[in-house]
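Peer 1: Can you look at this prediction? I've put the sequence above it.
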Amino acid sequence: MNFIKDLDGGFSVIENLKVSGAREGKYGVTIIVSPNSTASAVFTSNKVVAAPVKYTKNVLKKGIISAVFVNSGNANCFTGQQGIKDCETLVNLVSKDLKIPSDEIAISSTGVIGREMPIDIISKVAYESLSKLGNGPENSLAAARAIMTTDTFPKECAVEVTLTSGEKVRIAGITKGSGMIAPNMGTMLSFIVTDALIPSDDINKALKKSADISFNMIVVDGDESTNDTCLMMANGASGVEVVRDGELDSNFQEALNYLCIDLAKKMARDGEGATKFIEANVYGAKSLEDARLASKSIISSSLFKSAVFGGDPNWGRIVSAIGYSGCDLNPDIVTIAIADDEDEVDLVKDGEILAFEDTPYLKRAEKIMQSKNVIVNIDMHLGEGQATAWGCDLTYDYVKINAEYTT
């Protein structure tokens, strides 16, 4: 896609945008300021919904966001009416400091569930973050760092896209997430800003399309969070409209897809305790939905994820995961292959087993399974449906990290 250009600097590539991040111990606060931006978001499908998700859903009814407050270290979930009051307190803090209407400020949180917000500490860190607002690459990196919990590295991405009209706009985003990542967006916070002009309804449509093939296609541990938020703002700083005659520019949608997939893969790669990255590609499924079911089932399988950690090309766990995924499957015609960045080998070809013990196929597969990037390619030979999902291996360290995560 030569109409998409990767950019360095994260949020710093967007005009009329200031961001910041600050931390004190396990508590962090990120502030994003993008005045009078049209906005929309997708949220968790968990039936237990955190206070900031409820609050921000209400704010978004207006369709305009000028600032976002994000804290890490406390999820502000299962905290009752006090949780909503704490959202109001923090939003009012930002509103007063930046002179922005409180009904144009979104809020998001990540951290431990079931504990009241340590409002004094969070407020202190918030003021520090507000004092550091800027538009440099260091500000973007600080913003990405401040929302981290068990993440091991900050995650940001920025692109410039040449539209079908020849005009150029930019999109940038940050995200956090390394545990409790499951289909339908799991413990992930993602914030995206573009300098394009887009109505909020069109942002919503575009973001949902991108989320379906990115954030909704990653699995780390199968647990789904109460706080998932992917919020996108368009501040129009470029002056370029990307919706013409009611249609979103196709190049813009592709660029948004590209950015969201990049951020999603970074989350999957940073799964708690992960040592290997897994990509599952399903082709020839009876439908798109079947392809998604099969690919997500493979990377959700604890048995297969454990096999990847151990370097074992146990394809039986792959076919088993496909079998219980709910998709249509004919085992007599399926092809299963394992690959890395340098080699690919068929384990099962058109239903025929190739990787018996002591065969060259199995030996090559065993070597591939030692790689840091393990790719599973499945051809169902049933139709045109295809999908890709991403995940990571399941390790001793995953158990250790979550055994020690405070309750």
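Peer 2: Sure thing, it's come through.

Peer 1: C-alpha only now, for contacts and for neighbours.
Peer 2: Fine.

Peer 1: Quick one: distance of the longest strand along the chain to the chain centre.
Peer 2: Assignment by DSSP state E gives strand 27-43 as the longest strand of the chain. Centroid separation for strand 27-43 versus its chain: 16 Å, with Cα atoms, centre = their mean, to the nearest Å.

Peer 1: Show me what it is packed up against.
Peer 2: strand 18-24, strand 64-74, helix 119-130, helix 137-146, helix 200-212, strand 229-234 (3 or more Cα pairs under 8 Å, 6 or more residues apart in numbering; DSSP states H and E).

Peer 1: who wins for proximity to Gly80 among those?
Peer 2: Proximity to Gly80, assessed across these by Cα to Cα, is greatest for strand 64-74 (14.2 Å).

Peer 1: so what does the closest one touch, helix or strand wise?
Peer 2: strand 27-43, helix 80-98, strand 105-112.

Peer 1: My guess is Glu128 contacts Glu24. True?
Peer 2: No: counting by Cα atoms under 8 Å, Glu128 stays clear of Glu24, with 9.8 Å between them.

Peer 1: from what I can see Ile378 touches Ala337, true?
Peer 2: Yes: between Ile378 and Ala337 there is a contact under Cα under 8 Å: 6.4 Å.

Peer 1: Comparison target, given below:
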Amino acid sequence: MSATQHQIEGVITQGVTLARGFRAAGVSAGISALEGKKDVALVVNDGPLKNAAAVFTTNRFAAAPVLWSQQVVGDGRVDAVLLNSGGANACTGAPGFQDTHTSAEHVADLLNISAGDVLVCSTGLIGQRLPLDNLLAGSEQAARALGVSPSDSLAAAEAIMTTDTVPKQAAICVEVEQGGDYLIGGMAKGAGMLAPGLATMLVVLTTDAVLSPEDLDTALRQAVRLSFNRADADGCMSTNDTVVLMGSGASGLVPDLVGFTEALTKVCQDLALQLIGDAEGASHDIHVRTFNAATEEEAEEVSRAVSRSNLFKTAIFGNDPNWGRILSEVGTTSADFDPENVNVLINGVQVCTGGGIGQDRKLVDLAADRKVTVEIDLAAGEHEATIWTNDLTHDYVHENSAYSS
């Protein structure tokens, strides 16, 4: 059935098992340094379609599982995704790539599928080999534990956590006018090294809509552009970022691609905001919106410049609405604007008017709420873009200075 009309319902707190045709599991295999922590997850597409698309980090030191998975998804088919926390398997050379290959073959044997259809994702410390025996044993446990319940979905989301403090899941139901619905679900991990290309993240997205690999790819790239690539916690890019979208076709509904992309973007944005909300050591979630820009690209450039300023981020941590630090970053960009026409608002208070002094900055209360909204009016056009970031705290410095010890 072709679904041309749709109604997008609110985001649901369940992940990859909400969509029909998918099973998941998360188990403890002793890979993580935290005793008893779940550290191996498995997500399986039971079809009838096994279509997929994925995007990966642009870091030139891409990890072994990224190099493997880029090959796997090349034909638009993924039957299963094996994920682990507790080790990134990055910068491990040919032996690390062989470990990834071996783990994919092991999952393929367990599920009676082809190793060339098994995506592999790893997250954790760079520069160490994974304990392969643990990973293989964990994949066996996960294969036996596969299920479709919310608890199975949650277990998988918990297994991919590293410095995350909470699991991250989202899903959505799209009702079609002709009757019936299709579903999109997802899980994500990430709390630091969040920057475009994609973030230190692993994301698995599932849908039971009927879509070709090409349409899945089109929708995914647009959704990622407006979600994960707008999350910029600390300007650092990981070696392991992977976002995969699998389509089972189990709903029997062929969605309007525009409507599907809108729904997928909503799920991805919800997950991206969860990543920012759990950023390492953060005490404020900051939305930097640049509007009335000449182009969307220029609006994004301005918002990103501000979001990456350590001076700005530390000011927000100190509850100091220092708008001068915002304006000085805007001035470093190539965006088209007249400095005498730029306005800046912090939590709705116009602290800068026409590039100069606006309302009293003391009217801005940054201590009352975790969320901070910065709005930059360039008065140069009709476009806008928002970057999501967070403040820079003592806890962030402490957590990352002791990460590998």
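Peer 2: Looks like it arrived, so ask away. Bear in mind the structure is a predicted one, so any value in this text is a computation, not a measurement.

Peer 1: picking that back up, redo the helices and strands packed on strand 64-74 of structure 1 as a markdown table? Include mean neighbour count and distance to Glu404 of structure 1.
Peer 2: Output for these, formatted as a markdown table (neighbours: other Cα atoms under 10 Å; distance: least, Cα to Cα, whole Å):
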| stretch | mean neighbour count | distance to Glu404 of structure 1 |
| --- | --- | --- |
| strand 27-43 | 24 | 17 |
| helix 80-98 | 17 | 25 |
| strand 105-112 | 25 | 12 |
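
Peer 1: now these as a markdown table including distance to Asn251 of structure 1?
Peer 2: Formatted as a markdown table, these follow (distance: least, Cα to Cα, whole Å):
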| stretch | distance to Asn251 of structure 1 |
| --- | --- |
| strand 27-43 | 20 |
| helix 80-98 | 35 |
| strand 105-112 | 28 |
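
Peer 1: any residues touching the lengthiest helix in structure 2, and which ones?
Peer 2: Assignment by DSSP state H gives helix 257-277 as the longest helix of structure 2. Residues from elsewhere that reach helix 257-277 of structure 2 (Cα atoms under 8 Å, 6 or more residues apart in numbering): 6, 8, 11, 168-172, 174, 184-191, 215, 219-220, 222-224, 226-228, 231-233, 285, 388-390.

Peer 1: among those, which are in strands?
Peer 2: Those of those lying in strands (DSSP E): 6, 8, 168-172, 174, 184-189, 285, 388-390.

Peer 1: residues touching the aligned partner of Ala104 of structure 2 in structure 1, list them.
Peer 2: Aligned by TM-score structural alignment, Ala104 of structure 2 pairs with Val91 of structure 1. Contacts for Val91 of structure 1 were tallied using Cα under 8 Å, 6+ apart; they are 69, 102, 105-107.

Peer 1: And Thr290 of structure 2, what's its match in structure 1?
Peer 2: In structure 1, Thr290 of structure 2 lines up with Val282, judged by TM-score structural alignment.

Peer 1: the strands in the stretch 301-407 of structure 1, which residues?
Peer 2: All strands of the stretch 301-407 of structure 1, identified by DSSP state E, counting those that start in this stretch, fall at 335-339, 344-349, 352-353, 373-379, 385-392.

Peer 1: Tell me which of these approaches Lys18 of structure 1 most closely.
Peer 2: Lys18 of structure 1 lies closest to strand 385-392 among the strands of the stretch 301-407 of structure 1, at 31.7 Å (Cα to Cα).

Peer 1: okay, and that closest one goes to which residues in structure 2?
Peer 2: Using TM-score structural alignment, the residues of structure 2 aligned to strand 385-392 of structure 1 are 383-390.

Peer 1: Please apply the same query to stretch 66-76 of structure 1.
Peer 2: Aligned using TM-score structural alignment, stretch 66-76 of structure 1 spans residues 79-89 in structure 2.

Peer 1: Endpoints of the matching stretch, how far apart?
Peer 2: 22 Å (Cα to Cα, to the nearest Å).

Peer 1: now what about that stretch, what contacts it?
Peer 2: With Cα under 8 Å, 6+ apart, stretch 79-89 of structure 2 has contacts from 31-33, 39-46, 50, 63-65, 96, 104, 107, 113, 117-130, 135, 139, 159-162, 240.

Peer 1: can you pull the buried residues of that stretch?
Peer 2: 79-89 (16 or more other Cα atoms under 10 Å).

Peer 1: Go through those and say which is closest to Glu301 of structure 2.
Peer 2: The shortest gap between Glu301 of structure 2 and any of these belongs to Ala88, at 30.3 Å (Cα to Cα).

Peer 1: Need the counterpart of Glu15 of structure 1 in structure 2.
Peer 2: Under TM-score structural alignment, Glu15 of structure 1 pairs with Arg20 in structure 2.

Peer 1: Wasn't that match part of a strand?
Peer 2: No: using DSSP: H, G, I helix; E, B strand; the rest coil, the secondary structure at Arg20 of structure 2 is coil, not a strand.

Peer 1: list the contacts for it?
Peer 2: Going by Cα under 8 Å, 6+ apart, Arg20 of structure 2 touches 183, 207-208, 248, 250-251.
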